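S.K.: Provided below are the primary sequence and the corresponding predicted coordinates.
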Amino acid sequence: MAGCFITFEGGEGAGKSTQIERLKARLGQLGQSVLVTREPGGSPHAEEIRAFILGGHAKHLGPLAEALLFAAARIDHLDKTIGPALRGGTHVLCDRFADSTRAYQGSLGNIDKGLIDRLETVTLRGAKPDLTFILDLPAETGLSRARARQAGKGEGADRFEEEDISFHQSLRQAYLSIARAEPKRFVVINADQEPDEVEAAIWAALRERLPQVTDQAARPPDAA
């Protein structure tokens, strides 16, 4: 049985990493094989590209160049990490994927949708998430959380976190627009609440949208 591919999207400070780890733990307790990964990154070459992009070194090249770099990282990520895991029956939980390119470089970078579509076709080669959660909250709240996290770790803002508030407000609307265009794949979760409440909403949606994951998880380990 092939694994399911579940992605998490949303603005800065939405709590994606927290909820991914919670879902991994919950599925793991029920006997599931789960891999957590991220974009950009998730494979050695993709991590090198991640450092280059988030360090701001590609910003002066423009949104199209950034989109191409993300695509190059994504190809390696799919080949080296995501594809093998799914084929081996492991569920993959990914912090960001191709929808981030649609939101950041497509909608906010004003790259033509047709070009983004063609780039996605070449990059993904038919691969697509089974389910995508968008963790939605006001941009101001998300940025406040992100900055508190950075301060706690002694880190500075990355390439995208340093953008102004209007950028992040537009990003939120871009994600909601993407979700409306493909309601069968997307679930929008209110992330402006306590982590336990967010976790419960994610689990309820997973049970509804991908019962093969939760039903499989509910069976005893020795069930046929």
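M.R.: Looks like it arrived, so ask away. Treat the numbers as computed from the prediction; the structure is a model and nothing was measured.

S.K.: contacts, neighbours, all on C-alpha from now
M.R.: Fine.

S.K.: got the residue ranges for the strands in the chain?
M.R.: 5-10, 34-38, 91-95, 131-136, 186-190 (DSSP state E).

S.K.: Serialize those strands to CSV and add fields for distance to residue 166 and mean neighbour count.
M.R.: Shown next, in CSV, are the strands of the chain (distance: least, Cα to Cα, whole Å; neighbours: other Cα atoms under 10 Å):
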stretch, distance to residue 166, mean neighbour count
strand 5-10, 15, 25
strand 34-38, 25, 19
strand 91-95, 23, 23
strand 131-136, 16, 24
strand 186-190, 20, 20
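
S.K.: Save these as JSON lines, and put in distance to residue 84 too.
M.R.: Formatted as JSON lines, the strands of the chain follow (distance: least, Cα to Cα, whole Å):
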{"stretch": "strand 5-10", "distance to residue 84": "12"}
{"stretch": "strand 34-38", "distance to residue 84": "11"}
{"stretch": "strand 91-95", "distance to residue 84": "10"}
{"stretch": "strand 131-136", "distance to residue 84": "19"}
{"stretch": "strand 186-190", "distance to residue 84": "24"}
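
S.K.: can you tell me which of those strands comes nearest to residue 71?
M.R.: Closest approach to residue 71 among the strands of the chain (Cα to Cα): strand 34-38, 13.7 Å.

S.K.: other SSEs contacting that closest one?
M.R.: Helices and strands touching strand 34-38, by 3 or more Cα pairs under 8 Å, 6 or more residues apart in numbering; DSSP states H and E, are helix 16-29, strand 91-95.

S.K.: The last one packs against which elements?
M.R.: Using 3+ Cα pairs under 8 Å, 6+ apart as the contact criterion, the secondary-structure elements in contact with strand 91-95 are strand 5-10, helix 16-29, strand 34-38, helix 83-87.

S.K.: take the one below as the second:
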Amino acid sequence: MRRFALYAMAVAFVLCGCTQRKEAKPKAEYRAIDTIPMLIMQVQKCSRLYTAEYNIHKIVTYDDIVRLKGSVLKRDFNVKLPLGDRKIAIPMDATLKAYIDFEGFSERNIERRGNKITVILPDPKVALTSSKVDHKNTKEYVSFTRSHFTDAEMASFEQQGRASIIASIPRLGIIETARDNAARVLIPMIKQMGYAESDITIAFRKDFTERDISVLLDNSTVER
């Protein structure tokens, strides 16, 4: 698990209903016993915290070329036939939203050693909340010997575009943004309970890669 400390960060996100109370800094012994349940209760109030939103523009391209393949006198040939091309470029706009669900947040998400505290965030979720094809700017070239792209083919290309966007989630930086923005909410909350900012660490349980797409993706909101 990779951890990091965030320093001198201003609160840039709405605290989604989380309330803060100014309290006198308790003694270290009292804090170790009493502030953890209070922190858990405050974090759970946040419920689902949306931490990042990305607007993606992608152009899906498809090139369908008719080729003649075979062999003559044991020599293979592969020839592009003239006037047999079909090409299309489909612009797409999509919106990705990342959030962290704190509903199941508990003492298992908190590690404390002396005056230092680490909050291990629940796994982030990413939802493809919308996608739209720019039909007006779709470019299509079809030679007169070929048929135009069918509605079924167009729908398939659009689905491929959405799948490509989903596959690129770990490379977009949206997970890092989700962690940073969650820290901007949680660090001031923890400081209110008497911890120094330099003693607070916000982390995910692991670094997420393309293999974790099935874990990260919120399929309930993905458009079909």
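M.R.: Yes, it's here. Since we're looking at a predicted model, the values are computed, not measured.

S.K.: what TM-score do we get after superposing?
M.R.: Scored against TM-score structural alignment, normalised by the length of structure 1, the superposed chains reach a TM-score of 0.29; 107 aligned residues with a Cα RMSD of 5.6 Å.

S.K.: returning to that earlier point: same list (the helices and strands packed on strand 91-95 of structure 1) but as a markdown table, adding distance to residue 44 of structure 1.
M.R.: Listed next are these as a markdown table, based on distance: least, Cα to Cα, whole Å:
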| stretch | distance to residue 44 of structure 1 |
| --- | --- |
| strand 5-10 | 20 |
| helix 16-29 | 20 |
| strand 34-38 | 12 |
| helix 83-87 | 15 |
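
S.K.: Nearest to residue 142 of structure 1 among the ones you listed would be which one?
M.R.: When these are compared (using Cα to Cα), the closest one is strand 5-10, at 9.5 Å.

S.K.: Just want the angle from that closest one to helix 16-29.
M.R.: Strand 5-10 of structure 1 and helix 16-29 meet at an angle of 150 degrees, taking axes from the mean of the first three to the mean of the last three Cα atoms, to 10 degrees as the criterion.

S.K.: Show me what strand 5-10 of structure 1 is packed up against.
M.R.: Counting by 3+ Cα pairs under 8 Å, 6+ apart, strand 5-10 of structure 1 packs on helix 16-29, strand 91-95, strand 131-136.

S.K.: C-terminal to the helix or strand hosting residue 96 of structure 2, what's the next element?
M.R.: Per DSSP states H and E, residue 96 of structure 2 falls inside strand 75-101. Next along the chain after strand 75-101 of structure 2, taking DSSP H and E as the criterion, comes strand 110-113.

S.K.: what about the helices and strands packed on strand 34-38 of structure 1, which gets the closest to residue 188 of structure 1?
M.R.: Of these, nearest to residue 188 of structure 1 by Cα to Cα is helix 16-29, at 12.5 Å.

S.K.: buried residues in the closest one?
M.R.: When neighbours are counted by 16 or more other Cα atoms under 10 Å, the buried residues of helix 16-29 of structure 1 are found to be 16-17, 19-20, 22-24, 27.

S.K.: export those to JSON lines and tack on distance to residue 150 of structure 1?
M.R.: Compiled in JSON lines, the buried residues of helix 16-29 of structure 1 are given as follows (distance: Cα to Cα, whole Å):
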{"residue": "16", "distance to residue 150 of structure 1": "15"}
{"residue": "17", "distance to residue 150 of structure 1": "14"}
{"residue": "19", "distance to residue 150 of structure 1": "18"}
{"residue": "20", "distance to residue 150 of structure 1": "19"}
{"residue": "22", "distance to residue 150 of structure 1": "21"}
{"residue": "23", "distance to residue 150 of structure 1": "24"}
{"residue": "24", "distance to residue 150 of structure 1": "24"}
{"residue": "27", "distance to residue 150 of structure 1": "29"}
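
S.K.: Between those residues, which sits nearest residue 152 of structure 1?
M.R.: Looking across the buried residues of helix 16-29 of structure 1 and measuring by Cα to Cα, the closest to residue 152 of structure 1 is residue 17, at 15.9 Å.

S.K.: picking that back up, quick one: closest of the helices and strands packed on strand 5-10 of structure 1 to residue 200 of structure 1.
M.R.: helix 16-29 (9.9 Å).

S.K.: quick one on the thing from earlier: enumerate the positions of the strand holding residue 96 of structure 2 that are buried.
M.R.: Using 16+ other Cα under 10 Å as the test for burial, strand 75-101 of structure 2 gives 84-101.

S.K.: For structure 2, which segments count as strands?
M.R.: Counting by DSSP E, the strands of structure 2 are 3-4, 48-72, 75-101, 110-113, 116-121, 125-133, 139-142, 200-204.

S.K.: Quick one: closest of these to residue 38 of structure 2.
M.R.: Among the strands of structure 2, strand 110-113 sits nearest to residue 38 of structure 2 (Cα to Cα), with 12.1 Å.

S.K.: How about residues contacting that closest one?
M.R.: 117-120 (Cα atoms under 8 Å, 6 or more residues apart in numbering).

S.K.: before we move on, back to that, helices and strands around the strand holding residue 96 of structure 2, which ones?
M.R.: strand 48-72, strand 125-133, strand 139-142, helix 151-167, helix 174-191.

S.K.: Not counting sequence-adjacent ones, nearest residue to residue 17 of structure 1?
M.R.: residue 95 (6.8 Å; Cα to Cα, 6 or more residues apart in numbering).

S.K.: can you pull the contacts of the one you found?
M.R.: 7-9, 16-17, 20, 36-39.

S.K.: That one and residue 120 of structure 1, how far apart?
M.R.: Per Cα to Cα, to the nearest Å, residue 95 of structure 1 is found 18 Å from residue 120 of structure 1.

S.K.: about what we covered before: tabulate the contacts of residue 95 of structure 1 (a markdown table), appending distance to residue 202 of structure 1.
M.R.: Below are the contacts of residue 95 of structure 1 laid out as a markdown table (distance: Cα to Cα, whole Å):
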| residue | distance to residue 202 of structure 1 |
| --- | --- |
| 7 | 12 |
| 8 | 10 |
| 9 | 13 |
| 16 | 11 |
| 17 | 13 |
| 20 | 10 |
| 36 | 16 |
| 37 | 18 |
| 38 | 18 |
| 39 | 20 |
